[in-house]
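J.: could you work out the structure for the sequence below:
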Amino acid sequence: MRAIVTRGRRWRRPEPPTPADLVTGFRGLLVLACAALVPAVDAGGGGARGWWLVGLAMLAWVLDGVDGYVARRTSTVSERGALLDSGVDGTLVLVMSLAVAGVAPWSLVGGLLWPVFVLVQVWRPAWRRTLPHRRWRKVAGGTLTGTLVIGAAPFWPEVAVQVAVGLAVALVVWSFAQDVAWLERMSKVCPETR
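T.: This next block holds a predicted model:
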């Protein structure tokens, strides 16, 4: 009987969503709509560059700054919210990398970085540490997202999209490499993970 009581104390009701979580959830719905549009726009071949896709993705990208602002203003900043936000960000990048892959196939490198990073955490516990705040990480991620979103607009010449996406992918790969190097260094200095 004591085990049942102890277990009951550990179980907690899920916390209700915060206002920032609702903004992030709305962004997630926009990303899902983008994901549904990619194959529809790409039906003609040559990539999924279309105005509806760009409009929805642009709104999801712009709202990325709003959820953090709302969390800070309402004093509801949480690790759960940060994880939800990074998941929506990573999914948006993946979807938009698929959208421009017909023009710039290397966009998939940028799109797959976040899911691969999350998968590696299963086998490499050292990568589960909370990364220190780095403004440069946000700049690199925002640059890649914006480049993919804007590059999906159908009026850009393919060469311009290829060069811009190539530079943005290189920037975010460099940022990821810095984070992985830090995680590996910390695993040697302090082997225990959070």
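J.: every contact and neighbour count from this point should use C-alpha atoms.
T.: Noted.
J.: next SSE downstream of the helix or strand harbouring residue 4?
T.: Element membership for residue 4 (DSSP states H and E) is helix 2-10. Along the chain past helix 2-10, the next helix or strand (assigned with DSSP H and E) turns out to be helix 19-41.
J.: and that following helix, what's buried?
T.: By neighbour count on 16 or more other Cα atoms under 10 Å, the buried set for helix 19-41 is 20-21, 23-28, 30-32, 34-35, 37-38, 41.
J.: can you check stretch 118-137 too?
T.: 126, 127, 137.
J.: so who does the last one touch?
T.: When you say that, I think you mean residue 137. 172, 175, 176 (Cα atoms under 8 Å, 6 or more residues apart in numbering).
J.: in which helix or strand would I find it?
T.: Assigned by DSSP H and E, residue 137 belongs to helix 135-151.
J.: what's the following helix or strand after that helix?
T.: helix 158-189.
J.: excluding chain neighbours, what is closest to residue 186?
T.: residue 126 (7.9 Å; Cα to Cα, 6 or more residues apart in numbering).
J.: doesn't residue 183 make contact with that neighbour?
T.: Yes: taking contacts as Cα atoms under 8 Å, residue 126 lies within contact range of residue 183: 6.3 Å.
J.: so how many other residues sit close to the residue nearest to residue 143 when sequence neighbours are not counted?
T.: Excluding the flanking residues, the one nearest residue 143 by Cα to Cα, 6+ apart is residue 168, at 6.2 Å. Residues within reach of residue 168, counting by other Cα atoms under 10 Å, total 22.
J.: what is the burial count for residue 63?
T.: Counted with other Cα under 10 Å, the neighbours of residue 63 add up to 16.
J.: what of residue 144?
T.: Neighbours of residue 144 (other Cα under 10 Å): 27.
J.: what sits against the closest residue to it other than its chain neighbours?
T.: Sequence neighbours aside, residue 168 is the residue nearest to residue 144 in space, at 4.9 Å (criterion: Cα to Cα, 6+ apart). Counting by Cα under 8 Å, 6+ apart, residue 168 touches 140, 143, 144, 147.
J.: also this sequence, please, to line up against the first:
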Amino acid sequence: MFLLFRQHSDKAPPTQHRPSTLAELLLGLAGVLVLGGGLGFGLGTSPATLGLAVASYALLATLVGRFHRHSGGLGWANRITLARGVLVAVLAGCLAEPDLIARHAWLFATASGTALLLDGIDGWVARRTGTASAFGARFDMELDAAFILVLCLALLAVGKLGAWVLAIGVMRYAFVLAGWRWPWLAAELPASRRRKAICVWQVAALLLALLPPIPSTLAGYLAATALLGLTVSFAVDIVWLRRNAR
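T.: Sure, this is the predicted structure:
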């Protein structure tokens, strides 16, 4: 899920009276337990749903704890990203029960839309507070990739689209794996509004495709536009990396 974090050397000056990263990660776990437990109590989900949600969050928390180097906690921007990670983990847990997603598609879409909204807030907070960092950018990007994969798996699980939709979710991971074989693909890319816009459209298109009023044919067209945009974006980046390879 979050296999793509890289170690960064960002250092923040030590600040007193700030919660530790561990405390914030444990608070996030509490959020997963509350939301997952609420699903079990209110919707009658099985323990497998909560178990998968906790396992997904545990992976996220382990990687954040491993690669976050600041001594004074995550900071507000990363806390918002972590809150989004809590939602994504709970949504991932729902994959254990495809019928649950089908029966409560509007609830699933609302939670996903909230995660998408938070995606726009964390970057704004980072800029406003002057706390933007390489770790925060990586955290945000990899959570986006995981979120998109969860939505693709949800569309497949409810039978609305075929396995081809997974190409949207795994393309990012395939790109990183290719970078192990061809190191020039692993070079840093310049910031790009194009990538962010395409990411937002991917999430929006997949969310729309999941809604009950959207028939499978239209859902397929929406997902196809997301796949086309993603393919073109990766092609542009690959060409740029190749031209600038040393």
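J.: residue in the first structure matching residue 93 of the second structure?
T.: With TM-score structural alignment as the criterion, residue 93 of the second structure lines up with residue 36 in the first structure.
J.: quick revisit: shared with the second structure, which of the contacts of residue 137 of the first structure?
T.: Using both residues aligned by TM-score structural alignment, their matches' Cα atoms under 8 Å, the second structure keeps these contacts from the contacts of residue 137 of the first structure: residue 175.
J.: highest neighbour count among the contacts of residue 137 of the first structure?
T.: Busiest of the contacts of residue 137 of the first structure [other Cα under 10 Å] is residue 172, holding 24 neighbours.
J.: mind telling me what it corresponds to in the second structure?
T.: In the second structure, residue 172 of the first structure lands on residue 230 (TM-score structural alignment).
J.: that match reaches residue 167, doesn't it?
T.: No: with contacts counted by Cα under 8 Å, residue 230 of the second structure stays clear of residue 167, the gap being 9.8 Å.
J.: residue 98 of the first structure: neighbour count?
T.: Count around residue 98 of the first structure with other Cα under 10 Å applied: 26.
J.: SS state for it?
T.: helix (DSSP: H, G, I helix; E, B strand; the rest coil).
J.: hmm, residue 104 and it touching each other?
T.: No: using Cα under 8 Å, residue 98 of the first structure makes no contact with residue 104, being 9.4 Å away.
J.: for residue 111 of the first structure, grab the count of nearby residues.
T.: With other Cα under 10 Å as criterion, residue 111 of the first structure counts 24.
J.: element containing it, please.
T.: Here residue 111 of the first structure is assigned to helix 107-123, by DSSP H and E.
J.: ok, now residue 190 of the second structure?
T.: Applying DSSP H and E as the criterion places residue 190 of the second structure outside every helix and strand.
J.: over to residue 48 of the first structure?
T.: Counting by DSSP H and E, no helix or strand carries residue 48 of the first structure.
J.: residue contacts, it?
T.: Contacts here follow Cα under 8 Å, 6+ apart; on that basis residue 48 of the first structure touches 38, 39, 40, 41, 42, 98, 99, 100, 102, 152.
J.: change it to 10 Å
T.: 37-42, 54, 96-103, 152-154 (Cα atoms under 10 Å, 6 or more residues apart in numbering).
J.: how near is it to residue 113 of the first structure?
T.: 21 Å (Cα to Cα, to the nearest Å).
J.: find the residue at the geometric middle of the first structure.
T.: residue 90 (2.0 Å; Cα atoms, centre = their mean).
J.: just give me the match in the second structure for that residue.
T.: Checking TM-score structural alignment: residue 90 of the first structure goes with residue 145.
J.: so that match sits right up against residue 199, yeah?
T.: Yes: with contacts counted by Cα atoms under 10 Å, residue 145 of the second structure reaches residue 199, the gap being 8.5 Å.
J.: and residue 18 of the first structure, what's its match in the second structure?
T.: By TM-score structural alignment, residue 18 of the first structure lines up with residue 75.
J.: please apply the same query to residue 52 of the first structure.
T.: So residue 52 of the first structure corresponds to residue 107, using TM-score structural alignment.
J.: which SSE is that match in?
T.: Going by DSSP H and E, residue 107 of the second structure is in helix 105-129.
J.: and that helix with helix 76-93, angle?
T.: Taking axes from the mean of the first three to the mean of the last three Cα atoms, to 10 degrees, one finds that helix 105-129 of the second structure is oriented at 160 degrees with respect to helix 76-93.
J.: after superposition, how close is helix 105-129 of the second structure to the first structure?
T.: After superposition onto the first structure, helix 105-129 of the second structure sits on average 0.9 Å from its aligned residues (mean Cα distance after the TM-score superposition for the first structure).
J.: for stretch 228-237 of the second structure, same thing?
T.: Superposing on the first structure places stretch 228-237 of the second structure at an average distance of 0.9 Å from its equivalents, by mean Cα distance after the TM-score superposition for the first structure.
J.: outside of that stretch, which residues touch it?
T.: The contact list for stretch 228-237 of the second structure (Cα under 10 Å, 6+ apart) reads 167-168, 171-172, 175, 185, 189-190, 192, 194-195, 197-199, 201-202, 223-225, 227, 238, 240-241, 243.
J.: give me the buried positions along it.
T.: 229, 230, 237.
J.: now stretch 205-224 of the second structure
T.: For stretch 205-224 of the second structure, a neighbour-count test (16+ other Cα under 10 Å) marks 205-211, 216, 219-220, 222-224 as buried.
J.: for stretch 29-48 of the second structure, same thing?
T.: Of the residues in stretch 29-48 of the second structure, those with enough neighbours to count as buried (16+ other Cα under 10 Å) are 29, 31, 32, 33, 35, 36, 37, 39, 40, 45, 46.
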